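# one predicted model, sequence on top.
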Amino acid sequence: MDFVKVCPVTALPTEGAIEVKVEGRAVAVVRSGGRVYAIDDRCSHAEVSLAEGEVYDGTIECWLHGSCFDLRTGEPTNPPATRPVGTYQVRVEDGDVYVAPGGAQP
């Protein structure tokens, strides 16, 4: 599987997210609990950026209506969202974050 370099690890907040483009697709790269994750950057309920939401306990919260998504699986952990968001394989190497663009799994 090919990976694409998306940002240096230092660009990520200690507990938070940034939006990057991976082959034209908006992806939220998230650091939580010392781990790095990548998920689709659009809430499955309201189509707003998840990277603008709060990150805590391995989840990201949509800033608009409060739906939370598990960073490992993309599954919603509370309403109003009922559909998962896609997740991507991530690799951290030599201080940089790499995402597998073909790996989105809803």
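Great, that's in hand.

# all contacts plus neighbour counts: C-alpha atoms, from now on.
Fine.

# so which residue is dead centre in this structure?
residue 39 (3.1 Å; C-alpha atoms, centre = their mean).

# and the comparison structure, right after this:
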Amino acid sequence: MNDQWIDVCAVDEIDEEDVIRFDHQQHTYAVYRSADSEFFATDGRCTHEAIHLADGLVMDHVIECPKHNGRFDYRTGKALGAPVCVNLKTYPVRVEAGRVLLGVNP
């Protein structure tokens, strides 16, 4: 895989157990920080009705969609039950020099 690394934000711009929205070109991503300060990224819209996940609730490695409460494991993208049944795409994330970087395929 030949990822292009894009600067998303400073590490301290995402609180623990929280998510932010990040738009790049015509795509929306959700970037998460776990309770143990690991970073993850998924597609930014719910697979059920394309609602922005960054407006949802994050707890215990799960993002809950704000519209119909569909839940995903943001580490793997796995859909965790109705009404969502399609997994989220996940993306690599790394931290360098206090910055969160997102890996996308150009």
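Looks like it arrived, so ask away. The structure displayed is predicted, hence computed values, not measured ones.

# for the nearest residue to the residue nearest to the centre of structure 1 once chain neighbours are set aside, give its distance to residue 41 of structure 1.
Nearest residue to residue 39 of structure 1, sequence neighbours excluded (C-alpha to C-alpha, 6 or more residues apart in numbering): residue 87, at 4.3 Å. According to C-alpha to C-alpha, to the nearest Å, residue 87 of structure 1 stands 10 Å off from residue 41 of structure 1.

# next one: residue 24 of structure 1
The gap separating residue 24 of structure 1 from residue 41 of structure 1 is 12 Å, by C-alpha to C-alpha.

# what residues in structure 2 pair up with stretch 70-90 of structure 1?
Aligned using TM-score structural alignment, stretch 70-90 of structure 1 spans residues 73-93 in structure 2.

# flag every buried residue along the matching stretch.
Within stretch 73-93 of structure 2, the residues that qualify as buried are 73-80, 84, 86-88, 90-91, 93, counting by 16 or more other C-alpha atoms under 10 Å.

# who touches it?
With C-alpha atoms under 8 Å, 6 or more residues apart in numbering as the test, stretch 73-93 of structure 2 has contacts from 32, 39-43, 46-48, 61-63, 68-72, 100-104.

# one more time with 7 Å
Residues from elsewhere that reach stretch 73-93 of structure 2 (C-alpha atoms under 7 Å, 6 or more residues apart in numbering): 39-43, 47-48, 61-63, 70-72, 100-104.

# check contacts around residue 5 of structure 2.
Going by C-alpha under 7 Å, 6+ apart, the list of residues near residue 5 of structure 2 reads 101, 102, 103, 104.
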